[in-house]
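> Below: sequence and its predicted model.
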Amino acid sequence: MPVTVTDVAKAAGMSQPAVSQILNGSTRYKATSIAKVFAAAERLGYKPNTHARTLRSGRFGAVAYLLPPVSADQAGWLQEQLLIGMEAALAADNRHLVVAHLPDEQRSSSGDVPKMLRQWMVDAFVIDHSYITPPSIIEMMERSPVPCAWLNIDRPTDVVRCDEIAASRQATDILLARGHRRIAFLDYSRDPQTGSWHFSNQMRLQGYQEAMTAAGLPARWIGGDIQSEVIAFTRAWLSKDDRPTAVVSYSAELVHPLAQSLAFSGHNLGRELSFISFGTTNWMGRQRVDLMITPSRAVGEKVINLLDAKIAAGSPQPTRLLPMTYCAGSTIGPPPI
């Protein structure tokens, strides 16, 4: 038979009501009494009835991580370190994480939010904006009384994200320190005529421009909304006499077409062209890329901390910016002679 609160009370030599309150988090008892109860519970192998606790408190002890919307032809991903960070912060308070995904058609009205809470049995949401979140869900969450925090979105409150501008400025300074002067910003995912598809495009460009201006050098942007003919586009600008000696790339994925394009002419990335970018790991295939690393685990921990602070205060919390860390690789060298 399972161990009950009554069994723990007998083993601890205390009343059942007192033991029940202690096991449910009450701190009104002496530290010695609390320690005695938990020692008895551990010795007997007592497991709390989480269902009963939920009925009493009206809370589930869980937070849902809402995956960003992706279309059928997009590749989504889970950041392991981000999940570990959120889980660790929740586990410290005996809570857990629920990973959830919604089809776009469910993101329609604020009436859906209580329904989602019932279905998933969670108390709040962490919403990831790694891809573009439909305006409807942003408006829905703003109107809803359900607590939520955000990742990867540019808002003044309730967000945890990296300091993109500072990271890009640092990346550019690293290239400048190696002697590069013809440095370009590379972005194949943004059309300058229509604007950025994500706030980080503009912020990384801004950080690069600030560093170049501070160095008294002209900024240069290479890219566009390049969906096809990536290699042809890359080889075209690499073949010009005024090609840069180094690039700050919005996406680390561009290391592949760059390396391939350079190989056509017998050149190497890191020798004829230096490269630095942003990401979660600096291993790209068999090459170690110079990268500004996103502190994914810390982001996960901080977003839960922000959510808890928001719930405790009953009001929005200022957005928290986390620094990226430089991780050296093999893609930066001195300017070619």
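Yep, it's here.
> CA atoms for contacts and neighbours, from now on please.
Will do.
> ranges for the helices of the protein?
5-12, 16-23, 31-44, 50-57, 80-91, 112-120, 135-143, 164-177, 199-214, 230-238, 255-264, 296-313 (DSSP state H).
> Distance check, the residue nearest to L258 when sequence neighbours are not counted against P17.
Of all residues not flanking L258 in the chain, T234 sits nearest, at 6.8 Å (Cα to Cα, 6 or more residues apart in numbering). Using Cα to Cα, to the nearest Å, T234 is found at 72 Å from P17.
> Which one of the two is surrounded by more residues?
Using other Cα atoms under 10 Å, the more surrounded residue of T234 and P17 is T234, with 20 against 12.
> In this structure the more buried one contacts L262, no?
No: in this structure, T234 is not within contact of L262 by Cα atoms under 8 Å, at 9.0 Å.
> List the residues that contact the closest residue to N305 other than its chain neighbours.
Once flanking residues are discounted, N305 sits nearest to A89: 7.4 Å by Cα to Cα, 6+ apart. By Cα atoms under 8 Å, 6 or more residues apart in numbering, A89 lies in contact with G300, E301, I304, N305.
> adding another structure so you can compare the two:
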Amino acid sequence: MLTGKQKISTLIEQINDKRHVTPKGQPILIHPFGDLGGNYPEEELLNLLYKFQNDDEILKIARLPTTNDFGIVNYADRYYGVDLTSKFDKYYDNFNIKPVAKIESKPKLNRKSLEKVWNVLQEIETKRGITSSTDEITIPQVYWSKVKDQREAFDYAEERLVILRKLETEEQAIENLRWIDDEKGLAYMRAGQNYFEVYDWYEEEYKKASATYQKGSKPQQTSNEPVGSLELEIVYTSAHEVILNKRFLLSKPTLNGENDLVMSYLYKNSNRPIGIDELEEKGRIKPTKSLGKIVENLGFTKDLARAFFVVSADSIYFKNPVTKVMLDELELRFIKIKAK
């Protein structure tokens, strides 16, 4: 999944590339699938184009997708057309020049600390990329699917607030932070003067720390694992990794994506049935896929899914750990594992 920054960069690059093959006097045509690979939902793409037009003033929208008399949108009718203004070239050059980092020395952080800050920065970046420059960036104070009760929610929110204050006061990555106690439960902020430098620094440092960690503890991989007398157990790590028996990496869901949110909630609430209503009300998750598909996306296929899950159309039961007795009842001796 592209971050907000990557989406802006990709769109700008495509517009700049297509301008060179567009006849003079005609709008530059951009296709959401042919040119952008379907990575932009319609509303998001429109918001970006209107941002470029109204806030950045680098282009004017000359054409929008059209439907025929039957309400059907054909491939050729999906094109967006834009005319560039005189400000486009400067915007393009500035956006693609990597800022000179102002961060010369920072205290060394361990992998987990880097990961927590980096996760928050990714959330901010995703929202920043699709937020008008005149509006505040907002992120949730709490992801309820990742906490078990009010006490845990309080601790989770406090930790996020500490990270945001650090990014504001020490890093100057964000500014005008507002943490409002209301029903929306959002944190409000704007990008600060050091935003890009800080973002790039944490991205690079986390990549290095993560590579070192994975090199030293990469799970072994096999296609068939005898169950024998061992029980099976899943650990869902803070790095969003679904790991079986501390050895097999089954999947690594996208941060705060649907699979991540569902797995986080199930992991916190294992060994009891959970209905769709509970996921929506307590976990504040509205699954767009079937529960069975989510289980499959998480790396649990066939017998492995049978071992850990009982799934119906409107409920799910995550068994963790799974004992030998439970496996015997399911008549499972060998389980095929598709490790990453």
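The structure has been received and is ready for your questions. Source: prediction; values computed, not measured.
> Work out the TM-score between the chains.
Superposed pair, TM-score by TM-score structural alignment, normalised by the length of the first structure: 0.24. Supporting alignment: 145 aligned residues with a Cα RMSD of 7.1 Å.
> Export the contacts of A89 of the first structure to CSV and append columns for neighbour count and distance to D128 of the first structure.
Output for these, formatted as CSV (neighbours: other Cα atoms under 10 Å; distance: Cα to Cα, whole Å):
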residue, neighbour count, distance to D128 of the first structure
G300, 25, 11
E301, 20, 14
I304, 23, 13
N305, 17, 16
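> and which of those residues is nearest Q81 of the first structure?
Set against Q81 of the first structure, the nearest of the contacts of A89 of the first structure by Cα to Cα is G300 (7.7 Å).
> Might one say that the closest one is in contact with M86?
Yes: using Cα under 8 Å, G300 of the first structure is in contact with M86, at 4.3 Å.
> Give me the distance between G4 of the second structure and E125 of the second structure.
6 Å.
> should've said D155 of the second structure
Taken as Cα to Cα, the span from D155 of the second structure to E125 of the second structure is 24 Å.
> Also K116 of the second structure?
Using Cα to Cα, we find K116 of the second structure at a distance of 14 Å from E125 of the second structure.
> out of these two, which sits in the busier spot?
E125 (21 against 16).
> What's the first helix or strand after the helix or strand harbouring that one?
Element membership for E125 of the second structure, per DSSP states H and E: helix 111-129. Scanning forward in sequence from helix 111-129 of the second structure by DSSP H and E, the next helix or strand is strand 137-140.
> wouldn't L49 of the second structure be in contact with E43 here?
No: assessed by Cα under 8 Å, L49 of the second structure is found out of contact with E43, at 10.0 Å.
> Between those two, which is the more surrounded one?
A direct count of neighbours by other Cα under 10 Å for L49 of the second structure and E43 places L49 higher, at 21 against 8.
> what sits against that one?
Here L49 of the second structure is in contact with I61 (criterion: Cα under 8 Å, 6+ apart).
> if we can go back for a sec, next up, the contacts around the residue nearest to L258 of the first structure.
Contacts of T234 of the first structure by Cα under 8 Å, 6+ apart are P257, L258, S261.
> can you count the residues close to the residue nearest to the first one when sequence neighbours are not counted?
Taking Cα to Cα, 6+ apart as the measure, P257 of the first structure lies nearest to I231, with 5.8 Å between them; neighbours along the chain are not counted. Around I231 of the first structure there are 15 other residues, counting by other Cα under 10 Å.
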